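>>> Here is the input, now give the coordinates:
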Amino acid sequence: MNGVPFPLFRGKQTLPAVPDPAEHAQCVQSRNPQATLAGVDGVVLIYQRSLLNFARRHLRVGPAEGWIRGDLLLLERQGRSYALCGGFGVGAPAAGLILEQLIALGARKVITVGTAASLQPDMHSGDIVLCNRALRDEGLSHHYLPPSRYATPSPGLTERLAAALHDRRICSRSGATWSIDAPYRETDDEISRYAAEGILTADMEAAGVFAVASHRAVEAAALFTVADSLIDRQPRTNSPATQASLRTALSIALTALGEGAQPTAGTRARQ
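Down below sits the predicted model:
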């Protein structure tokens, strides 16, 4: 089939880029030499402002201002250190930009925690989904990885999420998501096809996050909470079940990031 290729420049995934995220880290560290994430056990990407506000109120966090294009909170928990990152927007381009900055500052493990729409009739608001692959229907991942149908998370980090869910006896589903960065262009034909293939959810970021992480040789995984449905269209209602599950997902993500890590005396990144 003839058509315009995407990306337009074939094979660009193998070519070096002119802008380098290290430039961002160097600029930040020229103002604040303590700006490093090399000492943290991992970073959680947060998309819902309500969850970030919950973390500010209920977790022992401190701000790391001016390190990234977003809100960065440093957290100490049970002798380990983490970072929570939010306020950077939604969609694969926003997540990809912030992930590049986090990696340049030293992050090596990242879990994305957010909401998704259900593609299956037996899934409801508040259900937790562990993503094991992401259908690449957004644009960002194609600039990082060669053509393929799916982008995949880190097996080890995904297994640690599964173990944390099991240990806490939290009911969840594991499966694929459809990552699309055009949230008002999800059509009946697409939804029916992907639902029939067994894809569980639709989201905006997972494929992009997995692609950037793979390109940069770091670990990334994703945990979703169902917020609405695309098959029996139910707009988001800010369900209490969804909010509660987001808080659970954050706790599970922190547990998975800390699994196997050595306790630290303190968060070296804290100012």
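>>> C-alpha only now, for contacts and for neighbours.
Fine.
>>> end to end, how far does stretch 148-160 reach?
In stretch 148-160, first residue to last residue: 26 Å (Cα to Cα, to the nearest Å).
>>> Next, the buried residues of it.
Tyr150, Ala151, Thr152, Pro153, Ser154, Leu157, Thr158, Arg160 (16 or more other Cα atoms under 10 Å).
>>> Identify the residue spatially nearest to His142, adjacent ones excluded.
Leaving aside its chain neighbours, His142 sits nearest to Pro7 (6.5 Å; criterion: Cα to Cα, 6 or more residues apart in numbering).
>>> so the one you found sits in a helix?
No - judged by DSSP: H, G, I helix; E, B strand; the rest coil, Pro7 forms no part of a helix; its state is coil.
>>> Name the helix or strand for the residue nearest the centre of the chain, please.
Against the mean C-alpha coordinate of the chain, by Cα atoms, centre = their mean, the closest residue is Thr112 at 2.3 Å. If you go by DSSP states H and E, Thr112 is part of strand 109-118.
>>> Following up with a second sequence; could you model it the same way so I can compare the two?
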Amino acid sequence: MQFPNFKDKYAGDSLFSPEDHWKHKIERGDPPTFHPPTGAIFCYQEKMMEYVLKTHKTTKVKGFLDEMYLITETNDQVAIIGGLSKGAPAIVTIMEQLIALGVKRFISIGIAGTLQKGINIGDIVICDKAIRDEGTSYHYVKPSKYAYASEKMIERMKKSLDTHNQKYFVGTSWTTDAFYRETVAEVNHYQKEGVVTVDMEASALFAVAQYRNVEIGVIFTISDSLAELQWDPRFHLKEPSEKLEILYQATVSILFR
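From the prediction side, this is the model:
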């Protein structure tokens, strides 16, 4: 069985597009009421969003998403988007709509589980490529084991973290749709391959960026571990939340330039 099921998937034009979404809203008298930013930060954790809104001046965008804010210190050229559902289909839909408005650069900041014993809770990982074990990416680019981050974005993130005196790792993530079907055999296999993290969005974000010719970077802090072939959740500790704050500080300037 092949995937996608329709063999000529990649030769066909889409029946409707993100631009059609905005055209429909305009026709219904509900146009975007904000000047689109050039960069966007995807924020999955509530505590990180609370930190940004508490410590930085922002303007809430009306008429598009429940939690989208333009960041004043960037002259409203960068937006942060919270309240996101987990998983590739949801985040890709939002990314597509933002690209249609003119957003060209994205950074996804989130938490991930580690597969490696040498990676600790609260460590920072720049994802340079991701194993495509989700379904969304295959509707954008032809099958391959990996999808890749934007090289320029990787270098900018590394440079910014160096400037902020932050230790970090660079490595591969395993992107999967099924949080509760990460099997022992899979973890053992990817651990031996040197895969650093497991997440639910990265490979799809990379595929969309490739397809739409925009830049994307994905960066994690470690919140749980599968390295001992059992789940060790540490979401509640202060280290992941503190590192998310640092990651915001280190990455917002990358998008504002």
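>>> Touching, Ile111 of the first structure and Leu45? I think so.
Yes - counting by Cα atoms under 8 Å, Ile111 of the first structure touches Leu45, with 6.2 Å between them.
>>> Look at these two and report which has more neighbours.
Using other Cα atoms under 10 Å as the criterion, Ile111 of the first structure and Leu45 rank with Ile111 on top: 29 against 26.
>>> Which residues are in contact with the more buried one?
Counting by Cα atoms under 8 Å, 6 or more residues apart in numbering, Ile111 of the first structure touches Gly42, Val43, Val44, Leu45, Ala220, Ala221, Ala222, Leu223, Ala253, Leu257.
>>> Identify each of the strands in the stretch 1-150 of the second structure and give its residue range.
In the stretch 1-150 of the second structure, the segments counted as strands under DSSP state E, counting those that start in this stretch are 39-43, 58-60, 68-71, 78-81, 105-114, 124-133, 146-148.
>>> I'd like these written out as CSV, with distance to Phe16 of the second structure added.
As requested, these are exported to CSV (distance: least, Cα to Cα, whole Å):
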stretch, distance to Phe16 of the second structure
strand 39-43, 24
strand 58-60, 29
strand 68-71, 25
strand 78-81, 24
strand 105-114, 23
strand 124-133, 25
strand 146-148, 25
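>>> and of these, who's closest to Thr183 of the second structure?
For Thr183 of the second structure, the closest of those is strand 124-133, at 12.8 Å, according to Cα to Cα.
>>> Switch the contacts of Ile111 of the first structure over to JSON lines; also include distance to Gln120 of the first structure.
Listed next are the contacts of Ile111 of the first structure as JSON lines, based on distance: Cα to Cα, whole Å:
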{"residue": "Gly42", "distance to Gln120 of the first structure": "31"}
{"residue": "Val43", "distance to Gln120 of the first structure": "30"}
{"residue": "Val44", "distance to Gln120 of the first structure": "27"}
{"residue": "Leu45", "distance to Gln120 of the first structure": "25"}
{"residue": "Ala220", "distance to Gln120 of the first structure": "25"}
{"residue": "Ala221", "distance to Gln120 of the first structure": "22"}
{"residue": "Ala222", "distance to Gln120 of the first structure": "19"}
{"residue": "Leu223", "distance to Gln120 of the first structure": "17"}
{"residue": "Ala253", "distance to Gln120 of the first structure": "24"}
{"residue": "Leu257", "distance to Gln120 of the first structure": "29"}
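>>> which two of these lie the greatest distance from each other?
So, the contacts of Ile111 of the first structure by Cα to Cα: farthest apart are Gly42 and Leu223, at 14.6 Å.
>>> if we can go back for a sec, which one, of the strands of the stretch 1-150 of the second structure, ends up nearest to Asp224 of the second structure?
Among these, strand 105-114 sits nearest to Asp224 of the second structure (Cα to Cα), with 4.6 Å.
>>> and the closest one with strand 39-43, angle?
Inter-element angle recorded for strand 105-114 of the second structure and strand 39-43: 20 degrees (by axes from the mean of the first three to the mean of the last three Cα atoms, to 10 degrees).
>>> Report the buried residues of stretch 108-124 of the second structure.
108-116, 119-124.
>>> My error: substitute stretch 239-259 of the first structure in the last question.
Of all the residues in stretch 239-259 of the first structure, those buried under the rule 16+ other Cα under 10 Å are 242-243, 245-250, 252-258.
>>> Which ones among these lie within helices?
Mapping these onto helices (DSSP state H) picks out 242-243, 245-250, 252-258.
>>> Just name the closest of the residues you listed to Ser81 of the first structure, please.
Set against Ser81 of the first structure, the nearest of these by Cα to Cα is Gly258 (8.3 Å).
>>> right, and the closest one touches Gln78 too?
No - the pair Gly258 of the first structure and Gln78 does not pass the contact test of Cα under 8 Å, sitting 9.2 Å apart.
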